[in-house]
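Student: what's the 3D shape of this:
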Amino acid sequence: MSKRRARPWLVDDGLWLRIEPLLPSPPPGRQRPGRKPVLEDRRVLCGILFVLYTGIQWEWLPQELGFGSGMTCWRRLRDWNAAGVWRRLHEVLLDELRAADRLDLSRGDRQHPRPGAQWRPKTGRSPVGRGRPGSKHHVICDATGIPLAITLTGGNRNDIAQLIPLLAAIPRVRGRRGRLRQRPKEVCADRGYDHDGYRRQIRARGTKPVIARRGTAHDSGLGTKRWVIEQTIALLHWFGRLRIRWETRDDIHEAFLKLACSLICWRRLHSTLR
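Tutor: Purely as a prediction, here's the structure:
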């Protein structure tokens, strides 16, 4: 097994070159004489990725790895998310994927419920989880499975209510000369999104809705287009911290979601650059 596969939480040079310019500068007070030296950002980021990959609790982060304490990593994740680091990183990687002709701007979308340990912000009684509290990850991807946007809601929220917010959350993708691309050519979705009112809203945004209708046969062929979103969801939930929502604060869980989307984009781009 390669070193990269054996320890995926180690940040390679290519990814760090893209992240470092996005990080906010430390407060001036951190540099005063007599203060404890600030742990370098790259090592702290490795600690954050260790928690994301393994699903370990923050307080159990092994000190011998040299990534700092779990509380240090938690605070840095919170602050960087508030500064928009993960959102901008995702946009940067999408731009590079489009420039490399690896982004196919036709779309697929779906949601997936995640159980939660207790009642927390953006949780609700999941109708598929015996009424237990949980959250939903709503994802939209391109035709090859690259995640374009992700949102978090309670497990009791109707799937279709997040269709328009997901479309609106897609960033304007650069990477080529000409107009920025944001609207998909078409949106593929399953029967859970079958509603003529939402079809009209999608068409009003300049996008063609390709949504299965309830009561029709299952041999429409739409599944051949939508399998990529299943792959994207599987990749997201391969990260141990995203399988069950342990975070009390919804912004911390959303930070992990955005970071995971960026890592999936980076893997796809890294395979192109090699």
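Student: drop to CA atoms for contacts and neighbour counts, all remaining ones
Tutor: Noted.
Student: Can you give me the buried ones in the helix or strand hosting Leu167?
Tutor: Per DSSP states H and E: Leu167 is located in helix 163-169. By neighbour count with 16 or more other Cα atoms under 10 Å, helix 163-169 contains the buried residues Leu163, Leu166, Leu167.
Student: cool, and stretch 243-251?
Tutor: For stretch 243-251, the buried set under the neighbour-count rule, 16+ other Cα under 10 Å, comprises Arg243, Ile244, Arg245, Trp246, Glu247, Asp250, Asp251.
Student: mind listing the strands in the chain by residue range?
Tutor: For the chain, the strands defined by DSSP state E cover 107-115, 124-125, 133-142, 147-154, 186-189, 208-211.
Student: Any chance of TSV for these, columns mean neighbour count and distance to Val51?
Tutor: Below are the strands of the chain laid out as TSV (neighbours: other Cα atoms under 10 Å; distance: least, Cα to Cα, whole Å):
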stretch	mean neighbour count	distance to Val51
strand 107-115	23	18
strand 124-125	20	25
strand 133-142	25	19
strand 147-154	23	20
strand 186-189	23	32
strand 208-211	19	37
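Student: Mind checking which of the buried residues of stretch 243-251 are in helices?
Tutor: Among the buried residues of stretch 243-251, the members found in helices (DSSP state H) are Arg243, Asp250, Asp251.
Student: what sits against the last one?
Tutor: So that's Asp251. Counting by Cα atoms under 8 Å, 6 or more residues apart in numbering, Asp251 touches Arg78, Asn81.
Student: I'd like to know how far it sits from Leu257.
Tutor: 10 Å (Cα to Cα, to the nearest Å).
Student: do the same with Thr272
Tutor: Thr272 is 23 Å from Leu257, by Cα to Cα.
Student: quick one, what contacts the closest residue to Gly206 other than its chain neighbours?
Tutor: Of all residues not flanking Gly206 in the chain, Arg183 sits nearest, at 7.0 Å (Cα to Cα, 6 or more residues apart in numbering). Residues counted as contacts of Arg183 (Cα under 8 Å, 6+ apart) are Leu167, Ile170, Arg205, Gly206, Thr207.
Student: what do you get for Leu257?
Tutor: Ile150, Leu236, Leu242.
Student: And Gln118, by the same measure?
Tutor: The contact partners of Gln118, taken as Cα under 8 Å, 6+ apart, are Pro133, Gly134.
Student: likewise the one 3 residues further on?
Tutor: Taking Cα under 8 Å, 6+ apart, we find Pro121 in contact with Gly154, Thr248, Arg249, Asp250.
Student: can you do 7 Å?
Tutor: Counting by Cα atoms under 7 Å, 6 or more residues apart in numbering, Pro121 touches Arg249, Asp250.
Student: what does the one 4 residues further on give?
Tutor: Taking Cα under 7 Å, 6+ apart, we find Arg125 in contact with Gly131, Arg132, Pro133, Gly134, Gly155, Asn156.
Student: Could you also give me the structure for this second sequence? I'd like to compare it with the first:
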Amino acid sequence: MASLVERLVPDELWVLFRRVVPPTEVIRPQGGGKRRADDREVLAAIVFVATSGCTWRQLPPVFGPCWQTVYRRFAQWSRERVWARLHRVVLDELGSRGELDWSRCAIDSVSVRAAKGLLTGPNPTDRGKLGSKIHLVTDRNGLPLSLGISGANLHDSQGLEPLIRRIPPIRSRRGPRRRQPAKLHGDKGYDYDHLRRWLRARGIMPRIARKGIESSQRLGRHGWVVERTVSWLAGCRRLHRRYERKPEHFLSFVGIAATLICHRRLTAA
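Tutor: Below you'll find the model as predicted:
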């Protein structure tokens, strides 16, 4: 089991996770009682659920803690925004090493079918079936910088401003923290003059395809990186279909997938 836990949660990721996880509260100061499940074993079980796509009840007992404990810990860490902080810490490590390229960023979204819950809506590309939409902004290398979810019936253009505002101030190899790209590439779903004006007012040069003027092939020279990142997110099978009733739980799985993508680049650097 130790080898499985170390494979799912490498030492480098565990060190970063310990920086963001809240301290453990002592429920029984007098001692006694059942030993608290190890955080690393629980984290490995959560990563297994995210990557394999199994349900909580199908979680194999090889990890040690039962599935109820793993789910309670996942819900607690989701409320405390541990996954968002972990993603930001990994981005800071990448930025300090110069692995983030802010010269060209790209924005896109992908729809997934949803079983229930808030932030869902009829998907116009899936015969009106209930679904949710994942929005993301990536750097030039395809590393996710900002994430968000919405109902599948929300237009892509409405997600641009919240995503750009949600990019955290990330460390750089030299100079102050940075949170704005030099250019932003988007498909024709973002072809609105007010979005271009909003981006230019913040010093971001819009590179958005125009309806009826520019072909999609021209955007593909630079926008394919975000489509590749979408395929990387699909590697976490828990994102193939949304089963979570609470939107913050589904967003947590999106954040876990994005963190794994960034950490893979961090270990390869």
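Student: ok, now how distant is the aligned partner of Asn123 of structure 2 in structure 1 from Leu222 of structure 1?
Tutor: In structure 1, the residue matched to Asn123 of structure 2 (TM-score structural alignment) is Ser126. Look at Ser126 of structure 1 and Leu222 of structure 1: by Cα to Cα, they are 27 Å apart.
Student: Centroid-wise, who is the farthest residue in structure 2?
Tutor: What lies farthest from the middle of structure 2 is Gln30; by Cα atoms, centre = their mean that is 40.3 Å.
Student: Alignment lookup: Ile233 of structure 1 to structure 2.
Tutor: Using TM-score structural alignment, Ile233 of structure 1 lines up with Val230 in structure 2.
Student: okay, now that match: neighbour count?
Tutor: 20 (other Cα atoms under 10 Å).
Student: what's the closest non-adjacent residue to it?
Tutor: Val110 (7.3 Å).
Student: residues contacting the one you found?
Tutor: Residues in contact with Val110 of structure 2 (Cα under 7 Å, 6+ apart) are Lys133, Ile134, His135.
Student: doesn't Gly148 make contact with the last one?
Tutor: Looking back up the chat, that one is His135 of structure 2. Yes. Counting by Cα atoms under 7 Å, His135 of structure 2 touches Gly148, with 5.0 Å between them.
Student: Compare Ser126 and Leu222 of structure 1 and say which one has the larger neighbour count.
Tutor: The neighbour count for Ser126 of structure 1 versus Leu222, taken as other Cα under 10 Å, is higher for Ser126 (21 against 15).
Student: where's Thr207 of structure 1 relative to Cys188 of structure 1, distance?
Tutor: Thr207 of structure 1 is 11 Å from Cys188 of structure 1, where distance means Cα to Cα.
Student: got the contact list for whichever residue in structure 1 pairs up with Ser111 of structure 2?
Tutor: Matched by TM-score structural alignment, Ser111 of structure 2 corresponds to Pro113 in structure 1. By Cα under 7 Å, 6+ apart, the contact set of Pro113 of structure 1 is Gly134, Ser135, Lys136, His137, Gly155.
Student: and with 6 Å instead?
Tutor: Residues in contact with Pro113 of structure 1 (Cα atoms under 6 Å, 6 or more residues apart in numbering) are Ser135, Lys136.
Student: Could you list the buried residues of stretch 30-42 of structure 2?
Tutor: Of the residues in stretch 30-42 of structure 2, those buried by neighbour count under the rule 16+ other Cα under 10 Å are Asp39, Arg40, Glu41, Val42.
Student: just to revisit the earlier point, ok, average deviation of the helix holding Leu167 of structure 1 from structure 2?
Tutor: Superposed on structure 2, helix 163-169 of structure 1 shows a mean distance of 0.4 Å to its aligned residues (mean Cα distance after the TM-score superposition for structure 1).
Student: Where in structure 2 does that helix fall?
Tutor: Under TM-score structural alignment, the match for helix 163-169 of structure 1 is residues 160-166.
Student: what's in contact with that stretch?
Tutor: Counting by Cα under 6 Å, 6+ apart, residues outside stretch 160-166 of structure 2 touching it are Ser146.
Student: repeat that for 10 Å
Tutor: By Cα atoms under 10 Å, 6 or more residues apart in numbering, the residues outside stretch 160-166 of structure 2 that reach it are 107-108, 135-137, 145-149, 179-181, 184, 186, 190, 195, 198-199.
Student: Buried subset of the contacts of Arg183 of structure 1, written for ChimeraX?
Tutor: For the buried members of these, the matching ChimeraX selection, counting by 16+ other Cα under 10 Å, is:
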select :167,170,207
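Student: residue boundaries of the helices in the stretch 51-200 of structure 1?
Tutor: For the stretch 51-200 of structure 1, the helices defined by DSSP state H, counting those that start in this stretch occupy 70-82, 85-99, 163-169, 196-204.
Student: mind giving me a markdown table with those and columns for distance to Arg226 of structure 1?
Tutor: As requested, the helices of the stretch 51-200 of structure 1 are exported to a markdown table (distance: least, Cα to Cα, whole Å):
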| stretch | distance to Arg226 of structure 1 |
| --- | --- |
| helix 70-82 | 30 |
| helix 85-99 | 20 |
| helix 163-169 | 15 |
| helix 196-204 | 18 |
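Student: among the ones you listed, which is nearest Arg267 of structure 1?
Tutor: Of all the helices of the stretch 51-200 of structure 1, helix 85-99 sits nearest to Arg267 of structure 1, with 10.1 Å by Cα to Cα.
Student: just how off-centre is the closest one within its chain?
Tutor: Taking the mean of its C-alpha atoms, helix 85-99 of structure 1 sits 12 Å from the chain's own mean (Cα atoms, centre = their mean, to the nearest Å).
Student: Where in structure 2 does it align, residue-wise?
Tutor: Mapping helix 85-99 of structure 1 onto structure 2 (TM-score structural alignment) gives residues 82-96.
Student: quick one: the matching stretch to structure 1 mean distance?
Tutor: Stretch 82-96 of structure 2 sits 1.4 Å off on average (mean Cα distance after the TM-score superposition for structure 1).
Student: what comes up buried for that stretch?
Tutor: 82-96.
Student: cool, and stretch 195-206 of structure 1?
Tutor: For stretch 195-206 of structure 1, using 16+ other Cα under 10 Å, the buried residues are Tyr198, Arg199, Ile202.
Student: what's the answer for stretch 70-81 of structure 2, then?
Tutor: Judged by neighbour count (16+ other Cα under 10 Å), stretch 70-81 of structure 2 contains these buried residues: Val70, Tyr71, Arg73, Phe74, Ala75, Trp77, Ser78, Arg81.
Student: Aligned to the first one, what sits in structure 1?
Tutor: To tie it back to what came earlier, the one meant is Val70 of structure 2. Matched to structure 1 by TM-score structural alignment, Val70 of structure 2 sits across from Cys73.
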